[in-house]
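Enquirer: Next input, structure requested:
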Amino acid sequence: MKIPFNGYATLAIPNAPKLCKRLAMMMALTLVSSASGFIMFHNIVQLIYYTACIVCFVYLLGGKDTHIEPKFLVFYALIGINVLILDIDPIFNSRIRAAFFILVTFTCSPFVVSERARLFRLYVFKYSIIGFALLSIGSFFCYFLGINYMNQHVAGQLYNEAYINFQGVGGTFSGLTVQSMMLGPLSAMAAMLFLNEFQLHPKKIYIVLFIMASLSAFFAASRGALLALVVPVIYSILLERNKKIGLLVVIAMLAILPFAEFVLEGVINKNGGTEINIGSRQLKWDCRIDEFKSSPLLGVGFSSIDPNGADDFNRLTGQIEPGSSHLSVLSMLGGLGFFVYLIIVLTAFIRVRNSNNPNAGFLMCILLIYLVHLTFEGYIFGAGGMLCYVFWLVIGLCFDSRYKLDNLEV
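Expert: Model (predicted):
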C-alpha cells in the first residue's frame, strides 16, 4: 500500500529494518487514532497506546551502543524525588501519573540515545505527521459539508445545537478530530509540512494544501494554535530569509482576503471581539504563579495543583487543566525542575538551529509551534494524550538532529 505524502522530500529519511518501521507505524496509528473523532472506541485505543509504549520500550532497550541522555536523566530524577517526598493530595494520583509519563516519554524523548532510537523516532514522526495532514485536509472539507465529530465527544451534549450549526461559532468545530483544541495545533503542523515542501519543490499543489490546512486551524478557532501557526511562518520568512515561503504566504493571504470575514468569524466570536482576550487563561496563570511562590524550589507536586486554590479541578478523577504548560512545569516542579526543563528546551532549540540536516528548518518550525501553543495549553505532562507524546518526540528529534543517519545497523 502506498503511503500518502510518502514521496515528500520533507519526509525523506533513511531506510530502516521492517521491525522498526512496523513498531513506529503501530505507535503512530495509536497517536492519529486518539486524535480522530470518528474512532468511537477511544478506551481501546488508549489501551493499545500504552501497550505500544511498553513494546517499543523493550525494542529500544535492545539497540546497539545504547546509553542515556544525562539532561533527561536528571529531569526524570527530579520528577521521582518530587512525587516521593512532597505531600501531594492523593486525589491527583501523582505517582501513577509520573510512572506513566516516564514510560511514555521513554519511547519518544531523547532519554534513550542510540541509532535504533533515533531512527525509530524519525519514523514515528513521519507516519504521525502524514496522519495529521490527512485529518487536517479532511477537516477542511468537513467544515463545508457539515461534518463535525466534536459533537460525538462532548459528554452530555451529544446533540447540542452548537456542534451541529458550528459555522461561525468559535470553538465548536473539530472536523475529523476529537476536539477543536486538537484540530488547531494539528493543522498548524500540517500547514508547516506543506510550507516546507513548497520551499523544496515550489508547486501549486503545495500552495493549495497549505491554505487548506491553515484554514482548518482558523475554523478550529483556537487562538493559541493560530498564534502557533503565525510564529513559525514569520520565523521562516524573516530569520531564514526565505523568499519562496514569503511568496507562498503572500499568495495565501491574497487568496483568503476576499473571504476574510467568513474565515475569521469563529475566532472573533470566540474572542468576544477583535481585541485579544486572554481572560479565560488569566486566572489559571495567576494560580500557577501563586503555587510557585508557595513552593519555589520543588513546586506543589507533579501533575497537581493547590487543592485549596482558586483554580478548579475534577474532584473525582483529579484531572486538572493548568492553562499553560510552561507555567505548570514551574508550579509543579518548582524552580529546580523548571531550570532543567529550560535547559532541555534550549538544547533542543540550539541543536536543531545549528544542524546541517536539510529538514532542520521544518523541525524548527514544529518546535516553535509547540513552544507557543504550550504557553496556552497545559498538556505537557498528560502522558495519555497525543499532543504530549508528539511534543516530547519533537524534543527528541531536535536532540537527534546533530547526528547523521545513514547505513545504520540497528
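
Enquirer: rest of the way, CA atoms for contacts and neighbours
Expert: Fine.

Enquirer: Ile48: how many residues sit nearby?
Expert: Each residue near Ile48 was counted by other CA atoms under 10 Å, and the total is 16.

Enquirer: which residues does it contact?
Expert: The neighbours of Ile48, taking CA atoms under 8 Å, 6 or more residues apart in numbering as the test, are Thr30.

Enquirer: same check, this time on Arg351
Expert: Arg351 makes contact with Cys398, Phe399, Ser401, Arg402, according to CA under 8 Å, 6+ apart.

Enquirer: let's go with 10 Å and repeat that
Expert: Contacts for Arg351 were tallied using CA atoms under 10 Å, 6 or more residues apart in numbering; they are Val345, Ala360, Met364, Leu397, Cys398, Phe399, Asp400, Ser401, Arg402, Tyr403.

Enquirer: dump the residue contacts of Leu297.
Expert: Counting by CA under 10 Å, 6+ apart, Leu297 has contacts Leu330, Ser331, Met332, Leu333, Gly334, Gly335, Leu336, Gly337, Phe338.

Enquirer: now with 8 Å?
Expert: Leu297 is in contact with Leu333, Gly334, Gly335, Leu336, counting by CA under 8 Å, 6+ apart.

Enquirer: which among the contacts of Arg351 end up buried?
Expert: Val345, Ala360, Met364, Leu397, Cys398, Phe399, Asp400, Ser401, Arg402 (16 or more other CA atoms under 10 Å).

Enquirer: Closest one to Phe120 out of those residues, please.
Expert: Distance to Phe120, by CA to CA, is smallest for Leu397 among the buried ones among the contacts of Arg351, at 10.2 Å.

Enquirer: one more to line up against the first:
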Amino acid sequence: MTNYNSRHSVQFVAIFLTIFTILRIIKFVPTMPPALYYMIWGISAVYILMHAYVSCRINYSYLLFIYICVISIIGNDIDPKYNIGLRFIGFLLIVCSIGPIFDNDWLYLLRQKCFHFVLMGMTIISVISFLIYCILPTLMLTERGNLYGGITIHSMQMGPIAGLSTVYMIHMILNRHKGQGNKKLIFYWVCLVLSLFSCILAGSRSAILAMIVAVSIYIWRYYRNNILQFIKIIVCFVSIMAISTPLWWTYTKTVQAKMELSEKKGGFITSRSSAWEARLNEFVDSPLIGCGFATVVGSFSERGNEGMVEPGNGWLFVLSTTGIVTFVIFLVSYIHYLFFLLKMSTDESILLGSGLIFWGIHINAEAYTLSSGTFLFYFLWLSLGYAYSYINKCKLPKLAY
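Expert: This next block holds a predicted model:
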C-alpha cells in the first residue's frame, strides 16, 4: 500500500518526467545538450530508485541483459565518436528507472501515471500540430526534407506520436465517456480525427501500419464477447473512410511519394533492406556479444560524423550490437507481456497491449531500442516497464522475463 505522501511524490515525478521528455522534442524549445539531459535523468533516477528498494521485485533476465551490454562494450574496440560511456549511462539510468527491471507499488503507480500523461501529451501535440498546419502549414514542416513534423523536430517523431494518440483516443471513446456527457465524447472524437490526420500527414508508413493494426487489435479485444459488433464497426469504418476519401486523400502526398520512390527502387522495404542486411552481417561476425552496444560497423548506417546512426530495425539493432542472448531476452519478454495483457482483456491491459503491438511493428523500420537520447526510446521502455508492473500487480504468475 502507498500512503498519501507517496502518491503525491509519484504525481510530481510523473508530471516532471513527462514535461521534461516531451519538451525535448518540441522544435520551438532550445535543444538540451546530451550531458545535461543525462545529468537530469541521473538525479531523477536516484530519487526513483530510492523508492524501489521497498518490497522490490527484481527482473533478473533484464539484469543479465544489462550485464551483456557491458560485455559488448568491453569486448569491442568502439570508436570514441560514439561517446559510448555517456550513451550507456543514459540507457542504464532510464531503463533502471522506468523499464522492466525493478518493481514495487510505488514504481507501478509512477509508470501508470507516466504512461497516461505521455499519451495525453502526444494527443496535445498531434491536435495542436494539425490545427497550426491548417493556418500556417509551412510552420509545421521540417527543415530537413520539408515534411510534416508538426511542432516536433522531425516527421519520424510525429508519425508514431500521432499514431499512438489515435489508439489512445479510441480507448478514451470506448471506455471513458460513460457518464461524462456528450461534450467530452465529441471532444474525444475531434481529437481522434485530428490525430489520424496528423499521422497520415507525417507520411511514416510504418507508423500508419502500426496504428491500423493496434487500433484493430484494440477494438477486437474490446468486443471479444461480441464479434458481430466488432465486424459492424470495421465495416462501418471502412465505409466511412471510402466515402470521405476526397477529404483526407490530399494528406497522403508524402506516403504516395514514398511508395512511388520504393517502387522505382524495387519494393516497399527497399529503403530498409540494405540496413537490415548490414545488421545481420554484424550479428554473424559476432553472434555472442555483437559489434558493440548501440554502434554500427562501417559508415553505411551512420548519419553525419558525430556517431549518430540509422540502423533501420530496432529488433536487429539489439541483435547486431549486443548479441543473441539480449535479443532473446528482449523478444521473449515482449511476447510474454503481450500474451498476458491481451489474455487479461481489462480496459487498461488492452490499451497497454495495443501499445506494445504498435511498438513491435514500428521498430521494424525505426531503430530506437537502444537510443537513450530519443523520446521514442523513453516511451518504448516505459511501456515495457509498465507492462511488467501491471502484470505483477494483477497477481498473475511472476514473470521471469
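
Enquirer: So which of the contacts of Leu297 of structure 1 is surrounded by the most neighbours?
Expert: Leu333 (31 neighbours).

Enquirer: And for Val215 of structure 2, nearest residue in space, chain neighbours not counted?
Expert: Once its chain neighbours are removed from consideration, Val215 of structure 2 has its nearest residue in Val167; the separation is 5.6 Å (CA to CA, 6 or more residues apart in numbering).

Enquirer: just checking, the one you found touches Ile208?
Expert: No: Val167 of structure 2 is not in contact with Ile208 according to CA atoms under 8 Å; the separation is 11.2 Å.

Enquirer: Looking at the two, which one has more neighbours?
Expert: Summary of the neighbour comparison: Val167 of structure 2 and Ile208, criterion other CA under 10 Å, with Val167 having more neighbours (27 against 24).

Enquirer: Please tell me how far Lys243 of structure 1 sits from Phe391 of structure 1.
Expert: In this view, Lys243 of structure 1 and Phe391 of structure 1 are 29 Å apart by CA to CA, to the nearest Å.

Enquirer: Of these two, give the one with the bigger neighbour count.
Expert: When Lys243 of structure 1 and Phe391 are compared on other CA under 10 Å, the one with more neighbours turns out to be Phe391, at 22 against 13.

Enquirer: quick one on the thing from earlier: would you mind listing the residues in contact with the residue nearest to Val215 of structure 2?
Expert: Residues in contact with Val167 of structure 2, defined by CA under 8 Å, 6+ apart, are Met211, Ala214, Val215, Tyr218, Leu351, Ser354, Gly355.

Enquirer: Tell me the counterpart of it in structure 1.
Expert: For Val167 of structure 2, the aligned residue in structure 1 is Met192 (criterion: TM-score structural alignment).

Enquirer: Kindly provide the distance from that match to Thr51 of structure 1.
Expert: Computed as CA to CA, the Met192 of structure 1 to Thr51 of structure 1 distance reads 31 Å.

Enquirer: Ser216 of structure 1 now?
Expert: When distances are taken as CA to CA, Ser216 of structure 1 and Thr51 of structure 1 turn out to be 32 Å apart.

Enquirer: Comparing those two, which residue is more hemmed in?
Expert: More neighbours surround Ser216 than the other of Ser216 of structure 1 and Thr51, with 33 against 13 (other CA under 10 Å).

Enquirer: so which strand or helix has that one?
Expert: Under the criterion DSSP states H and E, the helix or strand holding Ser216 of structure 1 is helix 204-220.

Enquirer: what sits up against that helix?
Expert: Around helix 204-220 of structure 1, the neighbours that count as contacts under CA under 8 Å, 6+ apart are 133, 136-137, 139-140, 143, 170-174, 180-181, 183-188, 190-192, 194-195, 197-198, 225-226, 229, 248, 251-252, 263-264, 266-267.

Enquirer: right, and Asn151 of structure 1 touches Gly175 too?
Expert: No: the pair formed by Asn151 of structure 1 and Gly175 falls short of the contact definition of CA under 8 Å, at 9.6 Å.
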